[in-house]
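Visitor: With the sequence up front, the predicted model follows.
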Amino acid sequence: MVQVSESSEQVQNAVRLWHEHRHAPFPSSLRGAECGGMDLVLLDADTAGCVLTWLNNGGTLDLKRIRILQSCIEDLDRVVPEITEPAGTQYYQRLRRLALLVSRTLPRAE
């Protein structure tokens, strides 16, 4: 259950993208694939876990998860341009947009 209390446009966009992401099938051609040395399933799971925690915690993350999300965004920045399969590109571009929306609501972890 999503428990974000803010109703900002940013939060609404994140909730919409999360709904889309949850209902999108993982691209079968990327199952077990690595891109730039990054396991794509793990990158998806780590990013989605941070987003779900943010949604369930009313739009907040602890410092550890902020750092994980920042790392995921850096990994997505490297990986997305290397994915050539259209469904995979769309899937990971949406995941990156979602992670960026969430990160903009958080303090930067140093």
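Guide: Sure, I can see it.

Visitor: okay, CA-based contacts and neighbour counts for the rest of this
Guide: OK.

Visitor: can you give me the strands for the chain?
Guide: Here the chain has its strands, by DSSP state E, at 34-35, 38-39.

Visitor: where's the last one relative to the chain centroid, distance-wise?
Guide: Its chain's C-alpha centre and that of strand 38-39 lie 14 Å apart, by Cα atoms, centre = their mean, to the nearest Å.

Visitor: The first one too?
Guide: For strand 34-35, the separation from the chain centroid amounts to 17 Å (computed by Cα atoms, centre = their mean).

Visitor: Of all the strands of the chain, which one is nearest residue 21?
Guide: Comparing the strands of the chain against residue 21 with Cα to Cα, the closest turns out to be strand 38-39 (18.2 Å).

Visitor: All the helices of the chain, residue numbers only.
Guide: 9-23, 40-56, 63-79, 86-103 (DSSP state H).

Visitor: try this one side by side with the last:
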Amino acid sequence: MPNFPMDPRSWGTAPDFEGMAELIADLVPPADAPQRVTSALDTARELLRYAYCRHEFATVAVVHALLALDGRLPDPLPDELAEAVRLRDRLAAGEVTGGVLMHARAVRLVRAVFEAVAQRFPPAPPRTGALREVWQDFLALPYPESYRGVAVAGVELIMVDSAVAGLVSRELAGTLDPEAAAGLWWCVDDLDRAVPLIDETYCAAYFTRLRDVARLAAERHLPTASDRPR
């Protein structure tokens, strides 16, 4: 790796450019996040790395990381995430310049965005885990009351929730036939479209878990080309 020259304003951040990798090593996008989200986070992480060479990149990294939230901020807003939003707004208003933020602080603010995104896209259930155990864990979660009778991206979420429940039960009983398996894949597709548009943290987590359980139940029934959602 080339040893790029240091911006004097970044003095003390790392011993050299290679050392920047250690500062951002824990900034890893959630595996199940959409590509547009991971792209924003990856770019923010690299901006932090190259802030070693150009101090202003640290501030730009914070603003760019916020794109990953699609304007859907958690409530209540954590302190460091609130600070990141204020910084973005002050930059937009011309109240501060791109050099306002020290690198160490920028890393903490970007990390706060990564953590907020991770709450929206929790890890999928382990694919090697027992479906029965994963399903029982899911059944302990209450259905989000605010999403009864609500459609997102044309998807009636409570109907999908009910359909997945019936189809997973059939898979556990060993009675999921090819037609029903195709229906399960349609549910996965519906949830793939709806989940990124849900702006309430618990609801997003609930339907993400529902989608992951549905996929786990369906994965041994690979759909044919005609069965795959389009």
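Guide: Structure received. Here the structure is a predicted model, which means the values were calculated and not measured.

Visitor: Can you pull the TM-score for these?
Guide: Once superposed, chain against chain, the TM-score is 0.81 (TM-score structural alignment, normalised by the length of the first structure); 99 aligned residues with a Cα RMSD of 1.5 Å.

Visitor: Just put the strands of the first structure in JSON lines and tack on distance to residue 72 of the first structure.
Guide: Output for those, formatted as JSON lines (distance: least, Cα to Cα, whole Å):
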{"stretch": "strand 34-35", "distance to residue 72 of the first structure": "13"}
{"stretch": "strand 38-39", "distance to residue 72 of the first structure": "10"}
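
Visitor: Any figure for the gap between residue 207 of the second structure and residue 223 of the second structure?
Guide: Separation of residue 207 of the second structure from residue 223 of the second structure (Cα to Cα, to the nearest Å) stands at 22 Å.

Visitor: meant to ask about residue 135 of the second structure
Guide: 22 Å.

Visitor: for residue 165 of the second structure, same thing?
Guide: 19 Å.

Visitor: same thing with residue 20 of the second structure?
Guide: Taking Cα to Cα as the measure, residue 20 of the second structure falls 45 Å from residue 223 of the second structure.

Visitor: which ones are touching residue 46 of the second structure?
Guide: Counting by Cα atoms under 8 Å, 6 or more residues apart in numbering, residue 46 of the second structure makes contact with residue 61.

Visitor: make it 10 Å
Guide: By Cα atoms under 10 Å, 6 or more residues apart in numbering, the residues touching residue 46 of the second structure are 20-21, 24, 57-58, 61.

Visitor: Reformat those residues as JSON lines; add neighbour count and secondary structure.
Guide: Below are these laid out as JSON lines (neighbours: other Cα atoms under 10 Å; DSSP: H, G, I helix; E, B strand; the rest coil):
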{"residue": "20", "neighbour count": "18", "secondary structure": "helix"}
{"residue": "21", "neighbour count": "15", "secondary structure": "helix"}
{"residue": "24", "neighbour count": "17", "secondary structure": "coil"}
{"residue": "57", "neighbour count": "23", "secondary structure": "helix"}
{"residue": "58", "neighbour count": "30", "secondary structure": "helix"}
{"residue": "61", "neighbour count": "27", "secondary structure": "helix"}
